[in-house]
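>>> Sequence plus the predicted model coming up.
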Amino acid sequence: MNLYIDFGGTNFRYSFNDGELFTLKSVDIELVPFLESQINLQQDIRKIYISFAGQVKNGKILSSPNIAIQNLDLKTYFYDKYNIEIFLENDLNCAAVYEHSRHKNADILALFYIGTGFGSAFVIGGKILRGKDNIAGEIGHTPFRKKDLKCGCGRDDCLELCVSGKALKGTFEHADEATKKEFLEGLAFAFHTVLNLFNPDLFVLGGGVVKNNPFILDFLKEEYNNSSFKAVRSVLRISVSDIDDAGIEGLKIVSKG
């Protein structure tokens, strides 16, 4: 059987094949001990697919701004010790695979997830935009505005410091007016940056902050209507993801692929 894992900044989700989806708190998980416990319990695991909220390459976790783990070569460790293959991918890339499977007619798909942090991914011509180190599209770590706190990546000016669940420290509704304003200014900055760089034909939104604040969809539609694209009568579809576990569903598509 296959083990599928979506390791996010807040939630840790996993399932075996197409079975029940289990959800734990990410803060309670140590990844290697968890994987080894499942291997010992389920002797027929053949491959482990992991969607991870951080920068990954060739089976290695390079950095993880919102998870206390980095510089870990999962692929080599588990193959050498257990002869089990590990497929490791950025969580937003996995979600983008799922969203593109739902919208195959989208030539350029842009994905924004606002949860614990602020993640993004892009599918162009049916392929994930990766860059040379598999970290292209990290819009949340674009320099935006200096703050009196540090991002998990070490900088003090990342967009994620203004646009994320961490920035709101709870809900948008109960945030102070300065935080709300900064959140919307940062979101608009990210949105217009992507519009002008990629000119997507589909924008998909996801993550807990989006789910709990449905006005965000209308806010971005209004931003688009007031953008320079209005003059050329360009049409952009903007929608909200229909599931919470797009990362795992994306992994399942990859595993069958």
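Everything's here; your move. Keep in mind the model is a prediction, meaning the values are calculated, not measured.
>>> CA only for contacts and neighbour counts going forward, please
OK.
>>> any idea which helix or strand carries E99?
helix 91-102 (DSSP states H and E).
>>> Any chance you could list what contacts that helix?
Residues from elsewhere that reach helix 91-102 (CA atoms under 8 Å, 6 or more residues apart in numbering): 6-8, 51-54, 106, 109, 111, 113, 119-123, 126, 128, 204, 241, 246-251, 253-254.
>>> Report the buried residues of that helix.
Judged by neighbour count (16 or more other CA atoms under 10 Å), helix 91-102 contains these buried residues: D91, L92, N93, C94, A95, A96, V97, Y98, E99, H100.
>>> Which residue ranges of the protein form helices?
For the chain, the helices defined by DSSP state H occupy 31-41, 74-82, 91-102, 165-168, 177-198, 208-212, 215-225, 246-255.
>>> Can I get the ones you listed in CSV including distance to F144?
Output for those, formatted as CSV (distance: least, CA to CA, whole Å):
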stretch, distance to F144
helix 31-41, 32
helix 74-82, 33
helix 91-102, 21
helix 165-168, 14
helix 177-198, 7
helix 208-212, 20
helix 215-225, 18
helix 246-255, 27
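>>> So which of those helices is nearest I139?
Evaluated over the helices of the chain, closeness to I139 peaks at helix 177-198, with 6.8 Å, by CA to CA.
>>> and here's the other structure:
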Amino acid sequence: MTSHDASGVRFGIDFGGTGIKGAVVDLERGDFAADRIKIATPQESTPDAVVEIFREILDAHPEVTGPVGVTVPGIVRRGVVGLAPNIHPSWQGVDADALLEDRLQRQVHVVNDADAAGYAEAARGAAQGRTGVVLVTTLGTGIGSALLHDGVLVPNVELGHLEIGGRVAERWASAKVKKTEDISYEEWAERLTVYYRHVVRLFSPDLVVVGGGVSKNHDKFLHLIDVDVEMVPAHLENRAGIVGAALLAGN
């Protein structure tokens, strides 16, 4: 097993509705320092069940001590989980910071999953060094979003839930919808154009970063989105949640 300088690495865990992923993150490079571990999210994703998976993931790297960053697919206010429809309802209202610190016996910082991804892209990815307003979106099961100003995160900006033309945006323009409805990249880009034009009108960002796993195929659709703002693909793709969680832990 590889040993790591504890000052240079930190553990990040990305808790999603279908999978729980964790990795050791090199804080300087802003990327994985060891292979990612992935375990399926239990069907009953209660705090008790999920904590045991967190412990299993952390036990795979006992040499890495110190704070742990954890993402949750829902609203997080000062460590307390709010609306989180893709995980067990018993998480709602839980002080996850306090619960996980007690159960894992180490410092834990819990953050919204899209916020973690956005912070990672701003700190070590496609938006590194950029000032002004930066919007980071993740196209996946839904549409995640993170808003930053001069690198400072504005938490819990849920822009995938915007209603546009009587439709919830992520139920019409997410990567999951593209796959489920089997629409072409061209048709999907038309929907994304409607979505991004609406968001740009509301927030006037200087830069939009498009992330999520589908960003690895950005050459098939990003240039087709007709919006009057600079748009770039994410650098960290779907590694961003883990990296962002690790970077934010201990801050």
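Okay, I see it. Treat the numbers as computed from the prediction; the structure is a model and nothing was measured.
>>> Quick check: TM-score for this pair?
Overlay of the two chains. TM-score (TM-score structural alignment, normalised by the length of structure 2): 0.75; 225 aligned residues with a CA RMSD of 3.0 Å.
>>> rewinding a little: just the ones of the contacts of helix 91-102 of structure 1 in strands?
For those, the ones inside strands are 6-7, 51-52, 109, 111, 113, 119-123, 128, 204, with DSSP state E as the criterion.
>>> got the contact list for the residue in structure 2 that L129 of structure 1 lines up against?
Matched across to structure 2, L129 of structure 1 falls on V154, judged by TM-score structural alignment. Counting by CA under 8 Å, 6+ apart, V154 of structure 2 touches A146, L147, L148.
>>> ok, whatever residue of structure 1 lines up with V136 of structure 2 - contacts?
By TM-score structural alignment, V136 of structure 2 lines up with L111 in structure 1. Neighbour list for L111 of structure 1: L92, A96, S120, A121, F122, F203, V204, L205, G206 [criterion: CA under 8 Å, 6+ apart].
>>> doesn't T142 make contact with the third one?
No. Taking contact to mean CA atoms under 8 Å, the distance of 11.4 Å between S120 of structure 1 and T142 leaves them out of contact.
>>> neighbour-wise, which of these two wins?
Higher neighbour count among S120 of structure 1 and T142: S120, with 23 against 13, using other CA atoms under 10 Å.
>>> tell me the contacts of whatever residue of structure 2 lines up with the more buried one?
In structure 2, the residue paired with S120 of structure 1 according to TM-score structural alignment is S145. Counting by CA under 8 Å, 6+ apart, S145 of structure 2 touches A114, D115, G118, L135, V136, T137, T138, V157, E158, L159, G160.
>>> Repeat the analysis, applying 6 Å as the threshold.
Residues near S145 of structure 2 by CA atoms under 6 Å, 6 or more residues apart in numbering: A114, V136, T137, L159.
>>> how near is it to I75 of structure 2?
S145 of structure 2 sits 12 Å away from I75 of structure 2, going by CA to CA, to the nearest Å.
>>> give me the number of residues near A34 of structure 2?
14.
>>> What residue in structure 1 is paired with it?
A34 of structure 2 maps onto G19 in structure 1, with residues paired by TM-score structural alignment.
>>> do the same with A175 of structure 2
Residue pairing (TM-score structural alignment): A175 of structure 2 is matched to G165 of structure 1.
>>> correct me, but its match touches G115?
Yes. In this structure, G165 of structure 1 is within contact of G115 by CA atoms under 6 Å, at 5.3 Å.
>>> nearest residue to the one in structure 2 that sits across from L88 of structure 1 in the alignment other than its sequence neighbours?
Aligned by TM-score structural alignment, L88 of structure 1 pairs with V110 of structure 2. The shortest distance from V110 of structure 2 to any non-neighbouring residue, by CA to CA, 6 or more residues apart in numbering, is to V70 (4.8 Å).
>>> That neighbour -> structure 1?
Match for V70 of structure 2 (TM-score structural alignment): I50.
>>> gap between its match and V209 of structure 1?
In terms of CA to CA, I50 of structure 1 sits 23 Å off from V209 of structure 1.
>>> same check, this time on G140 of structure 1
To V209 of structure 1, G140 of structure 1 is 14 Å away according to CA to CA.
>>> Tell me if I'm right that T193 of structure 2 and I225 touch.
Yes. Between T193 of structure 2 and I225 there is a contact at 5.0 Å, judged by CA under 6 Å.
>>> Now do the shared contacts for these two.
With CA under 6 Å, 6+ apart, T193 of structure 2 and I225 have no common neighbours.
>>> any idea of the angle the helix holding E99 of structure 1 forms with strand 108-114?
Interaxial angle, helix 91-102 of structure 1 versus strand 108-114 (axes from the mean of the first three to the mean of the last three CA atoms, to 10 degrees): 130 degrees.
>>> how deep is the corresponding residue of structure 1 for F54 of structure 2 tucked in, by neighbour count?
F54 of structure 2 maps onto L35 of structure 1 when the alignment is built from TM-score structural alignment. Using other CA under 10 Å, the number of residues around L35 of structure 1 comes to 16.
>>> State the distance from the alignment partner in structure 2 of S241 of structure 1 to V50 of structure 2.
Mapped onto structure 2 by TM-score structural alignment, S241 of structure 1 lines up with A234. A234 of structure 2 sits 29 Å away from V50 of structure 2, going by CA to CA.
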